[in-house]
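Q: Based on what follows, work out the 3D shape:
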Amino acid sequence: MSDKLTRLALAGALALTLLAGCGDRRAEGAQGPGASPPPPLPVTTLTVAPKRIQVTLEAVGRAEGSREVEVRARVSGILERQLFREGDAVRAGAPMYRIERAPFEIALQRAKAALAETQARRERAAVEAARLKKLLGERAVSQREYDDAAASLAQLDAALQAARAGVREAELDLSYTSVEAPASGVAGRSLRSEGSLVGTSRDDGLLTTIVRHDPLWVRFSLSESEYARLRAGRGEKSRVAVRETPGQGGSASQLTGKLNFTGSRVDPQLGTVQLRAEFANPDSRLLPGQYLGLAVEIGETDAILVPQSAVQQGDRGSFVWVVGDDDTVAPRPVKTGEWVGRDWVVREGLKAGERVAVDNLIRLRPGAKVAPKPPAPAS
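A: You can find the predicted model right below:
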């Protein structure tokens, strides 16, 4: 019995030894020097080359009407009627309000009566002065009597001028009862209701405002260095484009305008120079008070562009994956500038003719072999 158990134990040990040997040979076959390497990773590459681009300065500005006018009452009285609709466009000279006329019509009649009375007194004084002058020549009156008559005539001439000015003033006050638009534009909210007593003071004289939307002005500022670049480029002939409206988070359809004002001094606190651009705005797409993203075009230059997706961020800043002549990749630190459409401007780190990987970037490792392929044609 013991011999039988011994033979079974030896047979089992031999089987385990054979299995272990087979496993070692399989492991050697998988890890040995004859194993096939992994296939190259397919990546899309872009051969960079200089392109002619616009040099722009980015800024944020605030829109305002090219004319913003207060409509005020110039005489005191009861506001009888409002003659416009709030928010509608009005033309210069169009009637907007009517103030009660009766008190000013009465004042005009009184001024005309005073003028007529002064005119009559002046004519009588002129006749008297002429009569005394004739008598003075005949030595029938004294020089003093004639001088008094001449002085009275001169006083009445001055009074006549004052009476005429009074009539003119009364006519103006009567005309001011019709409040007309001082400029063309869009009428704002009416600040006084019909039946209100309005005056000429700062508090109770403001009736509404008119804002001209077309053209629209946008005020913005540039730093001293940016302003120096502007002056060295196209200067005041630079074009200004509206790129976006930050308040709405969207595009502004690339409205293009021109500079119509540049400041003559640097703000000592902010170190900036004030500028203003003018835009055609016939459909009131932009409104005064909006904040707008602006691009000031100051000239053209040659630059290397890469897609934004090709630029990665690492511990040492921005970098791209450059594909060498042997189709291996290596990270390359770059210094980027502004955006041009969907591309970055690369200021430093790349040369014309080099290939940059633009996809599969997360799977790349330094020295990895890749299979470059050209980018797909744009649709």
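Q: okay, CA-based contacts and neighbour counts for the rest of this
A: Fine.
Q: Please verify my assumption that residue 101 contacts residue 173.
A: No: applying C-alpha atoms under 8 Å as the test, residue 101 and residue 173 come out as separate, 9.3 Å apart.
Q: Run through the helices of the chain in chain order.
A: Applying DSSP state H to the chain gives helices spanning 2-31, 102-137, 143-175, 224-232.
Q: TSV for those, including distance to residue 336?
A: Listed next are the helices of the chain as TSV, based on distance: least, C-alpha to C-alpha, whole Å:
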stretch	distance to residue 336
helix 2-31	44
helix 102-137	72
helix 143-175	65
helix 224-232	18
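Q: of all these, which lies closest to residue 84?
A: Each of these has some distance to residue 84 by C-alpha to C-alpha; the shortest is helix 143-175, at 18.3 Å.
Q: Which of the residues in the closest one are classified as buried?
A: Under the neighbour-count criterion of 16 or more other C-alpha atoms under 10 Å, helix 143-175 has 146, 149-150, 152-153, 156-157, 159-160, 163-164, 166-167, 170-171, 173-175 buried.
Q: Show me which strand runs longest in this structure.
A: Ranked by residue count and defined by DSSP state E, the top strand of the chain is strand 50-72.
Q: And it, what's buried?
A: Quick answer for strand 50-72 (16+ other C-alpha under 10 Å): 55-57, 59-72.
Q: ditto for stretch 223-232
A: Going by neighbour count (16+ other C-alpha under 10 Å), the buried part of stretch 223-232 is 223, 226, 227, 229, 230.
Q: Give me the contact list for it.
A: Residues outside stretch 223-232 that contact it (C-alpha atoms under 8 Å, 6 or more residues apart in numbering): 57, 238, 266, 271, 272, 273, 298.
Q: buried subset of the residues you listed?
A: When these are checked for burial by 16+ other C-alpha under 10 Å, the buried set is 57, 238, 266, 272, 273, 298.
Q: could I get those as JSON lines with distance to residue 19?
A: Output for those, formatted as JSON lines (distance: C-alpha to C-alpha, whole Å):
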{"residue": "57", "distance to residue 19": "75"}
{"residue": "238", "distance to residue 19": "83"}
{"residue": "266", "distance to residue 19": "88"}
{"residue": "272", "distance to residue 19": "83"}
{"residue": "273", "distance to residue 19": "85"}
{"residue": "298", "distance to residue 19": "79"}
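Q: Let's compare: structure for the following, please.
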Amino acid sequence: MSHFSKTLPLSLLLAVSCLNSCKKEAPPQAPPPAPVTVANPDLREAIVYAEFPATIDADKTIEIRARVRGVMEKQYFSDGQLVKKDEQLFLIEPEPYQQAVDAAEADLSRAKAAQELAQKRYDRLAQALKQNAVSQIETEIAAAELSQAAAGVKQAEAKLENAKLDLSYTKVISPISGRTSRASVSEGNLVGFAEPTLLTTVVDDTRVYVYFEVPERQMIRYFHARSDEDAAKRLKELKIRLKLADGSIYEKTGSIDFVDNQIDPSTRTNKVRAIFPNPKGLLASGLYGLVGVPISPDPDKPKEPKALVVPTESILRDIAGSFVWVVGEGNKVERRGVEPGKILPLDQTEGKKMSVILKGLDASDKVIVAGLQRAREGAVVAPQEAPKPAMEESKEGE
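A: Take a look at the predicted model:
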């Protein structure tokens, strides 16, 4: 015991000890409500897409084949080169076909001479018949010979045209503008003997066809509506989107130009074709993609373009289904079951993932969009309004 305590009276020490032991501890203070960010569901026009696997095919694909027999003498293009319509691609030895043309021209000259001679003979006999200088039978024979000579001229003219046609085939030209494949036959090879030899392929892909198949359940609605001229017109006016294999969206939209007239019984699908412009050559025949057909955000309301949308990250899911946290009366957190629809394309949402809500919310609900980890059923929170997008603020300023 210290000297100070020794000097204090015993009664005073007891009183101090009693005060220390009898002092009540202050009750702990409740933590402040957790801050969360809330926003109302946005009612907006929403374009969503039904996506289908698709393959791309060039508008025109032409196989260039040898139409006459001979030796390949010259190739006038480089493999993979762009060529124009009527541009020469190959030369097959023309000499035999030029000789055939010369021979056919000689035959035609001979036939014309024979016709001229038969004509003169007939004219003389016809004049003599008027004076009864020759018999009727001689005149008729001369007329028949004249007809034969005329037929011989026509036959010779046909042979000459055929020979000229074969000669023209020695110059292999491109029937369309497009890009060539590699040459299948090199110079010096024989072509066209067993069959019309494939020389190369020219592809015109300034526009492309995109083929995709739609399940019959989704086609039934179209079949029910296709008798309506307005519905058919709206189908052709749809702006079709194309997503490529790397996830990028093709810069131009297309339109549906063909729907097959029957369901494929083996796949239970209907083939549909869309056409896309391809002026820059960004698409090639054989590519894979996903066709996006714009549809109503709510399948049960096909004519309603508007829908409620919320940030996709605010939609949670557990064993009971999809739900969001909303702030109700007294700033208490409530679980709200929802039926989410499709996610909107990023070009409609300033790069933020937004999802359509089909059921479970209305535009006045306050949905927690940030601070979700602090939300619990029945917990009191401190809600803060989410900042409006810059685009909406600028519109309000206007």
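Q: before we move on, the earlier item: would you check which pair of the contacts of stretch 223-232 of the first structure lies furthest apart?
A: Farthest apart among the contacts of stretch 223-232 of the first structure by C-alpha to C-alpha are 238 and 271. That separation is 21.4 Å.
Q: Determine which residue in the second structure is aligned with residue 257 of the first structure, please.
A: In the superposition onto the second structure, residue 257 of the first structure corresponds to residue 254 when matched by TM-score structural alignment.
Q: can you pull the contacts of the nearest residue in space to that match that is not next to it in sequence?
A: Counting by C-alpha to C-alpha, 6 or more residues apart in numbering, residue 254 of the second structure lies nearest to residue 276, which is 4.4 Å off, once chain neighbours are set aside. With contact set as C-alpha under 8 Å, 6+ apart, residue 276 of the second structure has these partners: 207, 208, 209, 210, 252, 253, 254, 255.
Q: ok, now residue 376 of the second structure?
A: The neighbours of residue 376 of the second structure, taking C-alpha under 8 Å, 6+ apart as the test, are 333, 334.
Q: What's it aligned with over in the first structure?
A: By TM-score structural alignment, residue 376 of the second structure lines up with residue 365 in the first structure.
Q: Against residue 158 of the first structure, how distant is residue 253 of the first structure?
A: 66 Å (C-alpha to C-alpha, to the nearest Å).
Q: swap in residue 70 of the first structure?
A: Here residue 70 of the first structure is placed at a distance of 38 Å from residue 158 of the first structure (C-alpha to C-alpha).
Q: One more: residue 171 of the first structure?
A: Residue 171 of the first structure sits 20 Å away from residue 158 of the first structure, going by C-alpha to C-alpha.
Q: check contacts around residue 347 of the first structure.
A: Applying C-alpha under 8 Å, 6+ apart, we find residue 347 of the first structure in contact with 303, 304, 334, 335, 336, 337.
Q: likewise residue 383 of the second structure?
A: For residue 383 of the second structure, counting by C-alpha under 8 Å, 6+ apart, the contacting residues are 35, 36, 37, 38, 327, 331.
Q: what does residue 255 of the second structure give?
A: When the contact criterion is C-alpha under 8 Å, 6+ apart, the partners of residue 255 of the second structure are 236, 237, 238, 239, 240, 274, 275, 276.
Q: a markdown table for those, including distance to residue 70 of the second structure?
A: As requested, those are exported to a markdown table (distance: C-alpha to C-alpha, whole Å):
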| residue | distance to residue 70 of the second structure |
| --- | --- |
| 236 | 49 |
| 237 | 51 |
| 238 | 52 |
| 239 | 51 |
| 240 | 49 |
| 274 | 42 |
| 275 | 40 |
| 276 | 41 |
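Q: Of these - the most surrounded one?
A: residue 274 (25 neighbours; other C-alpha atoms under 10 Å).
Q: Not counting its neighbours along the chain, what's nearest it?
A: residue 256 (4.1 Å).
Q: against the first structure, where does stretch 97-105 of the second structure fall?
A: Using TM-score structural alignment, stretch 97-105 of the second structure lines up with residues 104-112 of the first structure.
Q: repeat for stretch 29-37 of the second structure
A: Counting by TM-score structural alignment, stretch 29-37 of the second structure pairs with residues 36-44 of the first structure.
Q: same check, this time on stretch 323-332 of the second structure
A: Residues 319-328 of the first structure are matched to stretch 323-332 of the second structure when aligned by TM-score structural alignment.
Q: do the same with stretch 61-77 of the second structure
A: Correspondence between stretch 61-77 of the second structure and the first structure is established over residues 68-84, with TM-score structural alignment as the criterion.
Q: and the matching stretch, how far apart are its ends?
A: The first residue of stretch 68-84 of the first structure is 18 Å away from its last residue (C-alpha to C-alpha).
Q: Run the chain-centre distance for that stretch.
A: Relative to its chain's centre, stretch 68-84 of the first structure lies at 31 Å (C-alpha atoms, centre = their mean, to the nearest Å).
Q: One more: stretch 210-230 of the second structure?
A: Taking C-alpha atoms, centre = their mean, one finds stretch 210-230 of the second structure lying 17 Å from the centre of the chain it belongs to.
Q: swap in stretch 65-82 of the first structure?
A: For stretch 65-82 of the first structure, the gap between its own C-alpha mean and the chain's C-alpha mean amounts to 28 Å (C-alpha atoms, centre = their mean).
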